[in-house]
Every structure is written in structure tokens, then in C-alpha cells.
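Student: have a look at this fold, sequence not included:
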């Protein structure tokens, strides 16, 4: 049974990991040909795109996953959940078409890029469709298929990027056009293969179901919007008080820290349907606790490996982006704390008290805004990175504490201690000095010693048959 658990986890991990490798190849390619200021402009395209799409989902994407095991007709559930976001995305596209100059000014500080502004609106529709189809594949626990789709989209973007920077142009539009074209190619595959999922000719409108989805989803609009804003505030503050060059350096570091975001994507893709099923089967709380502790161990070790590799990360990027290596530690706290919180927030989703996510979002965004205001004008991308790291520690704390109020919950003392050690390590690594390698080895040793009980438990479950019999990871 534990082998089945591991196989599903590996199956969901293949796509994101392969996608990360492909993205990792794309990063030096992009930074070599494109200057930081141009890269910063391209970043604003994706920042505002994600902000708008979050509102469009209306929380119905998460409501869909919550109701998936409660509704027999899965396809009709998908179509009802997708309907409102899809209509809203078309409305947004029309609004953009009639205001291309304004959109271009907001995104790129000039009115000259009308076609790029149109693509901004067009890809929002694609993002909505892709989101719900991938959610459906994920909830069906089709691990290999989910991975294949992710790999295909990433390869499409990589090939398009190569074509643009080598043969067409080397400005920020090369990044935008190649990303959009690669996304279109990947989404065509999804739409053709899963056309039955979005075929509204065979559709039964269920107003009662939509109302039920909205009751769960609407509170998530506010929390998801604030979280998306939280993920974007760093670049927004840099846009207001710094330069496109600083945004470019910050974005390059963010791309590197996406190595851990891959684990976040792979784990949550696997964990969400598994956790819902375990809850329905009334699985013992110790299973949830062990998964959380094991994830903490894995993520904290990977975090230290990245910190110890920052010298080589600097070599991957062009010399214009070398300072990005010093803020990677802080930015890595974002995917780490988010991923770990997916195992400690279950009380919120199980109890259907989705409105609690609003409190989580507000608690996280307050220190983020305060630190950005204090540090960005003086320290630029470093200040923005510190604000992000602190905010996600608050995010984890609030998510976990509120969850434990409405579920048996689990102990997070270990998580708190390890998080504090990682934050101190990230802060020290924002500066360069001769003994940094020895310091990082010391931090790694401390992290392993703190989690020795988790290491012992995992060893016993994996290698001692008499212990393994008391666990059921099916």
C-alpha cells in the first residue's frame, strides 16, 4: 500500500520536475540574450495576468475540487464550475480590446504595444480553460497524463523561446510572444483531447449546484486575490519605487526559486485528492502528521542544498543578473511555506469554512506591505525578497493555527523551529562572506538534528515490517 502511495506521488512529480528542468534551461537562455530591464517588463505581463485570472475563477476552481467526490456526474460538475469563469474571461478580453492603449500603458509604460496587450487578454481565456481541465485530470488521479501535459506545455514554450531569441528578436516581446505561442500550442492539445470536458452542447445547467459552488468559492475570491496580490506585491512595489532592472533581477531569482515551486505543484497535485479521500475514509490523524513532517524534512534539506549552490547559480545567469543569487534563499521560503501549509490547513477545507482563508491572506499581507514600504526604496530587490519570506512564514502560521481550531489538527512545533532556522539562514545568505559554506553546513546539520525523530520514523516504516503493518497509505 505504501508502494501505491509512492507510485502516485512519483507519477504526479514527473511532469513538474521535468517542467522545472526545461524551465531551468530556459532561464540562462533568456538572461543571456535579454537585459534585466527588458526582462522586468516581460514580468509585469505575467504579474497582472495572474492577478486578473484569480478574480475570474470566482473560487470555483477550489469549489470544484471540494465537491468532486460528492457529485456522481463529474463532467457536468466541471462544466457548471467552468461556466462563469469562462464567460467572465471573454468579457475581460472585450474590455481590453476597446482599451488597448490604456492596457499597454499600465503594463509597459507606453501605449505602443497594442498587440501584446491583446495577447494579454486572449491568454486569460486559455488560462481559465487550462486550469479546469488540469484540475479534472488531477482529481481523476491520472498522474502520468497530468505529467505529460505539463511537460508538453513547457517544451512548447522552450522551443518557441529558442526560435524568438535566436532568429527574431531579443527584447521583452520575445519573452511574451514565445510564452503565449507555447501556451497556445499546449492548450490546443488539451482542448482537442479533452473536448468533451468543455462541450456545452451536452450540458445541463444546475443552478442549485452553481449556487453551492459559489457559497464555497466566493469567500475564496477575496483570499485568493489577496494571496495573488501577495505574490505580486514585490514586483509592484519595485515597479513603483525602483527600476525595471531591479524587477528583472528579482524575477530571475524568482525563476531559480521555482525549483521548489515544482515540488509545490507536484505535491499539491497529488495531495489534494489524496487528503480528501483519506478524510472520507476516516484515516488516522497520524498519517496526515507523518506526511507533513516528511515533507518538512525534504523541503528543508532541499532549501539548504540550494543555498549551498548559490555560487553555481550565479554562473548560470549572465553577469547582469549575478546579484539574484543572494536573494534566492528568501524567495525559496514562498514555495516551501506554502507547500508545507497544504498539509496543515486541512481543517479549513474539511470544515468548509473557506472564509477563514480571508483572515489568512490579510494576516500574511500586512507584514509584506509594511516591509516592502520600509525596505524596497533603500534595498530594492533584496528588500522585496525579505518581505516575501516574512509574509509566507505568517501565511503558514495563520493557516495552521486556524485549521487546528476546526479539526483534530496536528502539532506544528517542529515546523516552527525549522522555519525559524531557514529564515535566519536565508537572511545570512543575502550577504557574501568567506565562511558562508561552513555556516551553511552548520545550518544543515542543525536542521537534520532537529528532525531526527522524523528520520527515525521514516526509516522504521520503510524498512521494518512489524512497524509498517500499523500504517495504511493506500
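Tutor: Everything's here; your move. Bear in mind that the values here come from a model prediction, so they are computed numbers and not experimental data.
Student: use CA for all of it now, contacts and neighbours both
Tutor: Fine.
Student: next secondary structure after the host helix or strand of residue 4?
Tutor: Element membership of residue 4 [criterion: DSSP states H and E] is helix 2-33. Counting by DSSP H and E, the next helix or strand C-terminal to helix 2-33 is helix 36-57.
Student: which helices and strands does the helix holding residue 4 pack with?
Tutor: Packing partners of helix 2-33 (3 or more Cα pairs under 8 Å, 6 or more residues apart in numbering; DSSP states H and E): helix 143-163, helix 244-280.
Student: so which of those helices comes closest to residue 374?
Tutor: Across the helices and strands packed on helix 2-33, residue 374 has its closest neighbour in helix 244-280 (16.5 Å, Cα to Cα).
Student: tell me the buried residues in the closest one?
Tutor: Neighbour-count burial for helix 244-280, counted by 16 or more other Cα atoms under 10 Å, picks out 244-276, 278.
Student: with stretch 287-301 instead?
Tutor: Buried residues in stretch 287-301, defined by neighbour count with 16+ other Cα under 10 Å: 288-297, 299-301.
Student: run a quick neighbour tally on residue 313.
Tutor: 19 (other Cα atoms under 10 Å).
Student: putting a second one here so we can go through both:
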């Protein structure tokens, strides 16, 4: 039993990796196209449009998908009751969203954009809830295929609308809407959601329990939004659409880090829930923590050393300066990933209110430092503010995780890894190409030595999987 939970974690991670890696890498590979066919202002406006949707989705869904994962995966609720409760929540959220239409019209200034925004928001909310359903019932391959299909549609239409028809910003948004509609149809068919919708199966007691669990996660999600996306509104106000476009592109590489971690996190969340009451939980957390630390530190060191030539050689000239903000944002992303790791304990212990408190404090720190640093340091000040916000959340959640699990944090190696990648980031931003290369080689070598036991274990497991 001891090794089976690790085997299951690796297996689920591999399944999610196939879908997430292929979709996100494809999405990243098309980014240079955007830099040549869109202006920095258009890219900035697109990002604000999609960012606003990401702000509203948790409100429309009431974060019920998190309760779906917690209780359906934990086999505490039957499938039809869970799906019917989710349908009811989605329909109520949709009605609330439609009632806000006058505000959308006021914000976007045209009826067409307001209608477009509303439809895209409702499709996003549906996909957000019922994609989690596939994971909760163990349809991980179907979950993976959905991501691949959606991304293929999005990128194909990007080429058609941006390159062939030259529709600019609206071309991108058309592509996004169609891909979301395809996702909705996929879920309805593959998940057989119509068949599982039965209002007679609505259970008020379970619906109340699910919402008591999920609603505290709405402000938590909004606070994460403030930390990860709220910066863009501050940038837009102080520095304009063009600066927002540059900053949005600088976030693409840290997003790759988040991608790799999210692949693992989806499997980790499932394993943590399943192993919540099992013996050896502390050792399980500690082992996984050390491995993720090794992978995150190594990945960041490798990314930082190659970031300047990647942006300068591949992106268009007007977007190339975005590279200088990536190193600090990469370090910030590492703290964000570890915050997510520690945050699983709130889900397993059903203490979701604590998740909000930690995120709210981090978001407040983030906004404070953004306003403090944006004028003297520009976009670099925003990147530093974001990093400090994530550090605060990570430290508080680590403390709460230690109280709940009594795990060890491998403090000395963790601190040394943070110091190594932070010094490498500073050298990369402030020095020339030779110093950047030397700092990169030293950092990667130091991390390999620091985590040599974990590196050997990772390579050993990888070789065994290849031989199979």
C-alpha cells in the first residue's frame, strides 16, 4: 500500500501531463505569432478582457467545482446528486450574470461586446465546473482529451482569423469563444451531463454542505486573482495598454512553470484527498514536498539562463523587452506553486475559510507593494510586489500545514535554493550576457548538488518508465 499511492500519483501526473503539456506548449509556441500580428496595445486589451472573465467565473460558479472534487472524489456523495446540485448552482449563477448585463454594457461601451462577453463568461463557467467532474469520477483520459481538442480549435482559428482574415483583436476573441463552445459540447456528450441532470435528485442538505465548503473559496479565488491578474489594472492605469501588453507577455514563461506544477497539482490534490486519513500521511507530504522543491528550483534556474535569447531572438522587436521581468516573476511563481501545495491541507481538512484569510493578506501585500514600487521601478516594481505577496501566502500556509500534518520543511536546503535562484535572477536582470551564462551554470550545478538524492530518484523513476 505504501508504494501504491506514489504509483497512483505518478500515473495521474503522467495522464494530466500529456494533455496539459501538449496544450500549453502549443499555446506558448503560437505566442510569437501574436507579437507580429498584434500591437502591444491590442495584446494588452485582450488580456484585460480575458482577465475580467477570470475574475467573474468564481462568482458565477460559486466555486462549487471544488466541493465536487472534495466530496465526489472522496466517495461521500453519489454522482447524480453531485451533478444535479452543480447544474442548479450553474443555472443560478448564470441568472445572476445575466442580471449584471447593464454593467457589462457600461464597461465595454457597446452592446455587441457586452453580449460577446456574457456568452464567453457563461461558457467559461460551465467548462470550469464540469471539467472538474471528469476528474472527480476518474475520467482522466477524457479530461486530457478535452484540453487537447479545445487548444487545437483555438490555435487553428487563431491562424485563420489573425493571419488569413486579419481580424486583429476580435479575431483572437472569436477563436476563444468558439473553443469554449466546443468545450461545452464535449462535456455534454462525453460526460453525459444531460442524463445525469435530475432535479428530483437535488439534495438540499448536500447542496448546503457543498456551498458551505465552496463559497469561502470565492473570496479566496478573488484574492488569488488580485495577486495574479489584478496587477494588470494597476499597470493599465499608471502605464497604459502598451505596458500591460509587455507585462502580459513576460508572464508567459512563468505560466510554463505553473503549467508543469499544475499537472502535478491536479494529481497531488486527488492523492491528498484519498490519503487524508491514511497512515503515513506526514511522510507522504514530506517526500512529495522535497521532490517538488528539487524540480521547481531546477526548472527556474534553467529558464532564467535562457530567457533573454528566447525573447530577443523569437519575439518581435516591440515585445522583446518583456524578458527583463521574467526572472523575478519566475521566482514569484515558485512561491505560488508551493502555496498551492500547502493549501491542499485546507481542502482535505475542510477548513476553506482559512484559505481565504491567507490569500487575502497576500493580496493586500501585493497591492500595497505594487502601488509603492510602480512609480520608481515601473513594471519591475510590479514583478517584485507580486513576488512579495506570494512569499507572504507561502509562509503562512507552510505554518498551517505544519500544524495540521507536523511535516518537516527541509529548511536548510529550501532556503539555499531560494537564495541561489534569487541571486541568479538579480544577476540576469542587471548584468551582461557572459555574467548571465556563468550565473546560470553555477546555479544549475549548485541545485543538482543540493538535491542530488532527489535528482537520482527522479532519473531512476524516469528510466524505469521509459524501459516499460
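Tutor: Structure received. The model shown is predicted, which means the values in this text are computed figures rather than measured ones.
Student: need the TM-score from the superposition.
Tutor: The TM-score (TM-score structural alignment, normalised by the length of structure 2) is 0.90; 456 aligned residues with a Cα RMSD of 2.4 Å.
Student: any chance of the helices and strands packed on helix 2-33 of structure 1 in TSV, plus distance to residue 47 of structure 1?
Tutor: Below are those laid out as TSV (distance: least, Cα to Cα, whole Å):
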stretch	distance to residue 47 of structure 1
helix 143-163	18
helix 244-280	10
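Student: quick one: closest of those to residue 238 of structure 1.
Tutor: Go through these one by one with Cα to Cα and the one that ends up closest to residue 238 of structure 1 is helix 244-280, at 6.1 Å.
Student: tell me the contacts of the corresponding residue of structure 1 for residue 288 of structure 2?
Tutor: Aligned against structure 1 by TM-score structural alignment, residue 288 of structure 2 finds its counterpart in residue 291. Contact criterion Cα atoms under 8 Å, 6 or more residues apart in numbering gives residue 343 as the residues in contact with residue 291 of structure 1.
Student: what strand or helix carries residue 291 of structure 1?
Tutor: Secondary structure (DSSP H and E) places residue 291 of structure 1 in helix 285-308.
Student: which one of the buried residues of stretch 287-301 of structure 1 is nearest residue 204 of structure 1?
Tutor: Distance from residue 204 of structure 1 was checked for each of those by Cα to Cα. The minimum falls on residue 288, at 37.3 Å.
Student: about what we covered before: between the helices and strands packed on helix 2-33 of structure 1, which gets nearest to residue 408 of structure 1?
Tutor: Checking these against residue 408 of structure 1 by Cα to Cα gives helix 244-280 as the closest, at 11.5 Å.
Student: quick one: the closest one aligns where in structure 2?
Tutor: For helix 244-280 of structure 1, the matching stretch in structure 2 spans residues 241-277, with TM-score structural alignment as the criterion.
Student: pick out the residue nearest the middle of structure 2.
Tutor: residue 258 (5.7 Å; Cα atoms, centre = their mean).
Student: isn't that residue up against residue 337?
Tutor: Yes: in this structure, residue 258 of structure 2 is within contact of residue 337 by Cα atoms under 8 Å, at 6.8 Å.
Student: verify the stated contact: residue 355 of structure 1 with residue 219.
Tutor: Yes: counting by Cα under 8 Å, residue 355 of structure 1 does reach residue 219; the two are 4.9 Å apart.
Student: the helix or strand where residue 114 of structure 2 lies vs structure 1, average offset?
Tutor: Secondary-structure assignment from DSSP H and E places residue 114 of structure 2 in helix 111-136. Helix 111-136 of structure 2: mean distance to aligned residues in structure 1 after superposition is 1.6 Å, counting by mean Cα distance after the TM-score superposition for structure 1.
Student: where does that helix end up in structure 1?
Tutor: With TM-score structural alignment applied, helix 111-136 of structure 2 matches the range 114-139 in structure 1.
Student: buried set for the matching stretch?
Tutor: Using 16+ other Cα under 10 Å as the test for burial, stretch 114-139 of structure 1 gives 114, 116-130, 132-139.
Student: also stretch 375-385 of structure 1?
Tutor: The neighbour-count check on stretch 375-385 of structure 1 (16+ other Cα under 10 Å) flags 375, 376, 377, 380, 381, 382, 383, 384, 385 as buried.
Student: also stretch 155-174 of structure 2?
Tutor: Of the residues in stretch 155-174 of structure 2, those buried under the neighbour-count criterion (16+ other Cα under 10 Å) are 155, 157-163, 166-169, 171-174.
Student: how close does the match of residue 288 of structure 2 get to residue 6 of structure 1?
Tutor: Here the distance between residue 291 of structure 1 and residue 6 of structure 1 works out to 12 Å (Cα to Cα, to the nearest Å).
Student: what do you get for residue 233 of structure 1?
Tutor: Taken as Cα to Cα, the spacing of residue 233 of structure 1 relative to residue 6 of structure 1 amounts to 37 Å.
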